[in-house]
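Colleague: Take this sequence and fold it.
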Amino acid sequence: MREPSSSHGPLAGKVALVAGATRGAGRAMAVELCRAGATVYATGRTTREKVSEVGRASETIEGTAELATEVGKEAGGSGHAVAVDHLDPGQVRELMARIEREQGALDILVNDLWGGDHLVGFDKKLWEHDLADGLRVLRLGIDSHLITSACALPLLTRRPGGLLIEVTDGTEEFNQRYRQPVYYDLAKYAPLRMARALAEETKEHGTTVVCLTPGWLRSEAMLDTHFKVTEENWRDGCAKDPHFAISETPAFVGRAVAALAADPDVSRWNGQSLSSGGLAKVYGFTDVDGSAPDAWRYLIEVEHAGKPADVSGYR
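Modeller: The predicted model follows:
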């Protein structure tokens, strides 16, 4: 059972589960919650002994937990790596039993489960897309979220004040447009509906449920696979796509999660679609370079409007 913390982080004494914390946004969310003092369980499929189908062996849940613990030690935060396949209800139930046994409560659940980019044929129509890959995308992007919430909500709703964050790609406004292919479109719109539905279903328990999206995320894969750059020289990627100038680090959305979790009035967002850029305007946090990119507004007003790349006024 957790003991009262003498540390002064705003989330000291809080228990969080970041489901899908191996890399990218999930890793940053776990780190920033720890930085604010939370005890964070970081789950995923890639460990130092076993690599998931994503195939990125250098990014592990142990690495996430160690980094989170290092940055969180002054605020009382700690990271705990647990290997979990969130498509296996048995494994998720075991995880929840462990959290209840070790901590006695769960205050924050972040559903950042994905890992399907390598299966998506972004230029293919439904009948052209590999069917097995497409159905796997739906399993990874929808079923995993439903299974995790179904298993976690009994503990999260046990007392008022719980927070569930569904993570997707795109705001509700942006995702009104088609996100080809159909499997990706469904996988990324579903968390928006899940947040709205679960906000209604948990209302009587005093739980807040929201859907959150990063902007154009400079994840590890985006940097080294798509743009062939590093975080240090990421602006070189603008030669390939000038609109990449609006991109953000994973820390930006991690800070959005920490800000939501520390907000005593977080229930004002219940059921809503939120973005890292939009929340930065409310809570005042920035990306690591001191900017606050508002990617989704930019993508609608500049890129999709056919205007030349210019991030002035957007970051």
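Colleague: C-alpha only now, for contacts and for neighbours.
Modeller: Fine.
Colleague: For the stretch 51-200 of the chain, which segments count as helices?
Modeller: Listed in chain order, the helices of the stretch 51-200 of the chain (DSSP state H, counting those that start in this stretch) span 61-72, 89-103, 131-138, 144-156, 182-201.
Colleague: can you give me the strands in the stretch 201-315 of the chain?
Modeller: 208-213, 273-275 (DSSP state E, counting those that start in this stretch).
Colleague: Please spell out which residues along the first one are buried.
Modeller: Same thing as strand 208-213. Under the neighbour-count criterion of 16 or more other C-alpha atoms under 10 Å, strand 208-213 has 208-213 buried.
Colleague: Could you figure out how far it is turned away from helix 182-201?
Modeller: Going by axes from the mean of the first three to the mean of the last three C-alpha atoms, to 10 degrees, strand 208-213 is angled at 160 degrees with respect to helix 182-201.
Colleague: gap between strand 208-213 and the chain center?
Modeller: 10 Å (C-alpha atoms, centre = their mean, to the nearest Å).
Colleague: and that strand, what does it pack onto?
Modeller: strand 163-167, helix 182-201, strand 273-275 (3 or more C-alpha pairs under 8 Å, 6 or more residues apart in numbering; DSSP states H and E).
Colleague: closest one to A292 among the helices of the stretch 51-200 of the chain?
Modeller: When those are compared by C-alpha to C-alpha, helix 61-72 sits nearest A292, at 22.0 Å.
Colleague: Output the contacting helices and strands for that closest one.
Modeller: Using 3+ C-alpha pairs under 8 Å, 6+ apart, helix 61-72 is in contact with helix 24-35, strand 39-44, strand 78-83.
Colleague: what's the neighbour count on the closest residue in space to R35 that isn't next to it in sequence?
Modeller: Ranked by C-alpha to C-alpha, 6 or more residues apart in numbering and with sequence neighbours excluded, the top spatial neighbour of R35 is G72, at 4.0 Å. Residues lying near G72 (other C-alpha atoms under 10 Å) number 25.
Colleague: ok, G72 touching A30?
Modeller: No - using C-alpha atoms under 8 Å, G72 is not in contact with A30, being 10.0 Å away.
Colleague: Are there residues contacting both of the two? Which ones?
Modeller: Residues touching both G72 and A30 (C-alpha atoms under 8 Å, 6 or more residues apart in numbering): there are none.
Colleague: Determine the number of other residues adjacent to G77.
Modeller: With other C-alpha under 10 Å as criterion, G77 counts 29.
Colleague: who touches it in this structure?
Modeller: Per C-alpha under 8 Å, 6+ apart, neighbours of G77: 9, 12, 33-40, 68-69.
Colleague: which of those residues tops the neighbour count?
Modeller: L33 (36 neighbours).
Colleague: Identify the residue nearest it in space, chain neighbours excluded?
Modeller: Using C-alpha to C-alpha, 6+ apart, the closest residue to L33 is A258 (5.3 Å).
Colleague: run this one through as well so I can compare:
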Amino acid sequence: MPNLSDTVAVVTGASRGVGRGIALSLGDAGATVYVTGRSVADDTTENLPGTVTETAELVADRGGEGIAVRCDHTVDADVEALFARVDDEQGRVDLLVNNVWGGYEGFDETFDDPFWTQSMDRWSGMFDAGVRAHYAASRLAARRMVDRGEGLVVNVSSGDGDKYRGSVMYDVAKTAVDRMAKAMAHELRDRGVAAVSLYPGFVRTERVVRAFEETGEEVPEETHSPEYVGRAVTALAADPDMMGKSGQVLVTGDLAREYGFTDTDGTQPPPFELDTEPI
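Modeller: Next comes the predicted model:
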């Protein structure tokens, strides 16, 4: 595990799932991690387990410093207050992981229904609580990183090359997340700050496990833990040649082979492949 004891990280949407896995892996590396989300103490969302309070405590248990911050990333004042607090307490931010995503809320078996039958309410989940939230946090983090001439922004995205992601809204939103990282990297390249998009695989999040439990099916063997994604982020943050990857779409399974890390069970799941056609 790399040593990131001098790293100050902000991981958005880290109450559970991939965000929690990333925060825990950074904790393993000794980082200071600001864990953000709306679920705090006993107040959770969507009846799913996990809060930023719990995640921060687990980060500390792993050897890092976990700091829970209740933040609704659709509210600009909340995001500004988050970074002001990081300024006051740390004086810098080295790593931003844009993981917050409201696009799954309210979805059930209708996720892949034809776009003309989908509710417009879901658009705001994908774009306000997803794409815009990534942009809002990135612009505030980038200001601080540019001043110091170093830093890394990771947009957690999803996909498999040019293959269709199963929903028009989802496909467009995740494509926007990828393009945002590429465009940010273009403007940041001469400032010493890197930006990338990262694809997890098929992750055993609380939401995924619940979905399979409700259908009575076993969780597929090809799934991997959220910490597998976290180990990818940790490896990137520790890479002295990270600028060489800036602007790229990176895949967790590929990074595992490049950097030599494994999942928590010692396996090294390959890159995830969607069962759809390129578009």
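Colleague: can you count the residues close to the residue nearest to L33 of the first structure?
Modeller: 22.
Colleague: do the same with the one 4 residues further on
Modeller: Using other C-alpha under 10 Å, A262 of the first structure has 16 neighbouring residues.
Colleague: Roughly how far does the aligned residue in the first structure for L140 of the second structure sit from N270 of the first structure?
Modeller: Matched to the first structure by TM-score structural alignment, L140 of the second structure sits across from C151. Distance of C151 of the first structure to N270 of the first structure, computed by C-alpha to C-alpha, to the nearest Å: 21 Å.
Colleague: same check, this time on A221 of the first structure
Modeller: 32 Å.
Colleague: Between the two, which has more neighbouring residues?
Modeller: N270 (20 against 15).
Colleague: From G20 of the first structure, how far out is the more buried one?
Modeller: Taking C-alpha to C-alpha, one finds N270 of the first structure at 22 Å from G20 of the first structure.
Colleague: ditto for A259 of the first structure
Modeller: Relative to G20 of the first structure, A259 of the first structure is positioned 19 Å away (C-alpha to C-alpha).
Colleague: More neighbours: those two, which one.
Modeller: Neighbour totals were compared for A259 of the first structure and G20, and G20 leads with 29 against 23 (other C-alpha under 10 Å).
Colleague: quick one: what's aligned to L236 of the second structure in the first structure?
Modeller: Under the alignment (TM-score structural alignment), L236 of the second structure maps onto L260.
Colleague: Quick check: the gap between the closest residue to that match other than its chain neighbours and T157 of the first structure.
Modeller: Closest residue to L260 of the first structure apart from its sequence neighbours, by C-alpha to C-alpha, 6+ apart: V266 at 6.1 Å. Applying C-alpha to C-alpha, the value for V266 of the first structure to T157 of the first structure is 15 Å.
Colleague: between the two, who's got more neighbours?
Modeller: Between V266 of the first structure and T157, counting by other C-alpha under 10 Å, T157 is the more crowded of the two (22 against 18).
Colleague: so the more buried one makes contact with H205?
Modeller: Yes - checked against C-alpha under 8 Å, the pair T157 of the first structure and H205 is within contact range at 5.7 Å.
Colleague: now for A14 of the second structure: what does it line up with in the first structure?
Modeller: In the first structure, A14 of the second structure lands on A21 (TM-score structural alignment).
Colleague: and if you look at N3 of the second structure?
Modeller: By TM-score structural alignment, N3 of the second structure lines up with P10.
Colleague: before we move on, back to that, before we move on, which element is the match of A14 of the second structure in?
Modeller: Counting by DSSP states H and E, no helix or strand carries A21 of the first structure.
Colleague: Relative to A251 of the first structure, how far out is the residue lying closest to it once chain neighbours are set aside?
Modeller: Distance criterion C-alpha to C-alpha, 6+ apart; nearest residue to A21 of the first structure, sequence neighbours excluded, is R27 at 4.5 Å. As judged by C-alpha to C-alpha, R27 of the first structure and A251 of the first structure stand 9 Å apart.
Colleague: Then L146 of the first structure?
Modeller: Applying C-alpha to C-alpha, the value for L146 of the first structure to A251 of the first structure is 26 Å.
Colleague: same question, T213 of the first structure
Modeller: 13 Å.
Colleague: middle-most residue in the first structure, spatially?
Modeller: D112 (3.9 Å; C-alpha atoms, centre = their mean).
Colleague: Would you agree that one is in contact with T168?
Modeller: Yes - using C-alpha under 8 Å, D112 of the first structure makes contact with T168 at a distance of 7.5 Å.
Colleague: For the strands of the stretch 201-315 of the first structure, give me JSON lines that also has distance to V137 of the first structure.
Modeller: Converted to JSON lines, those look like this (distance: least, C-alpha to C-alpha, whole Å):
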{"stretch": "strand 208-213", "distance to V137 of the first structure": "18"}
{"stretch": "strand 273-275", "distance to V137 of the first structure": "22"}
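Colleague: follow-up on the earlier one: contacting residues for the match of A14 of the second structure?
Modeller: Counted by C-alpha under 8 Å, 6+ apart, A21 of the first structure has contacts 27-30, 42-44, 61, 64, 112.
Colleague: counterpart of L186 of the first structure in the second structure?
Modeller: Checking TM-score structural alignment: L186 of the first structure goes with V172.
Colleague: ok, its match to G260 of the second structure distance?
Modeller: For V172 of the second structure relative to G260 of the second structure (C-alpha to C-alpha), the value is 32 Å.
Colleague: still on that earlier bit, please tell me how far the residue nearest to A21 of the first structure sits from T60 of the first structure.
Modeller: Where T60 of the first structure is concerned, R27 of the first structure sits at a distance of 9 Å (C-alpha to C-alpha).
Colleague: One more: A187 of the first structure?
Modeller: Noted for A187 of the first structure: a distance of 24 Å to T60 of the first structure, by C-alpha to C-alpha.
Colleague: Have a look at the two and say which one is more surrounded.
Modeller: Neighbour count, other C-alpha under 10 Å: between A187 of the first structure and T60, T60 has more, with 26 against 23.
Colleague: Tell me which residue of the second structure matches up with the more buried one.
Modeller: For T60 of the first structure, the residue aligned by TM-score structural alignment is T51.
Colleague: just V137 of the first structure next, same as before
Modeller: In the second structure, V137 of the first structure lands on M126 (TM-score structural alignment).
Colleague: I'd like to know how far the closest residue to that match other than its chain neighbours sits from D241 of the second structure.
Modeller: Spatially, and ignoring its direct neighbours in sequence, M126 of the second structure is nearest to G103 (4.1 Å; C-alpha to C-alpha, 6+ apart). Per C-alpha to C-alpha, G103 of the second structure is found 33 Å from D241 of the second structure.
Colleague: again, but for R92 of the second structure
Modeller: 21 Å.
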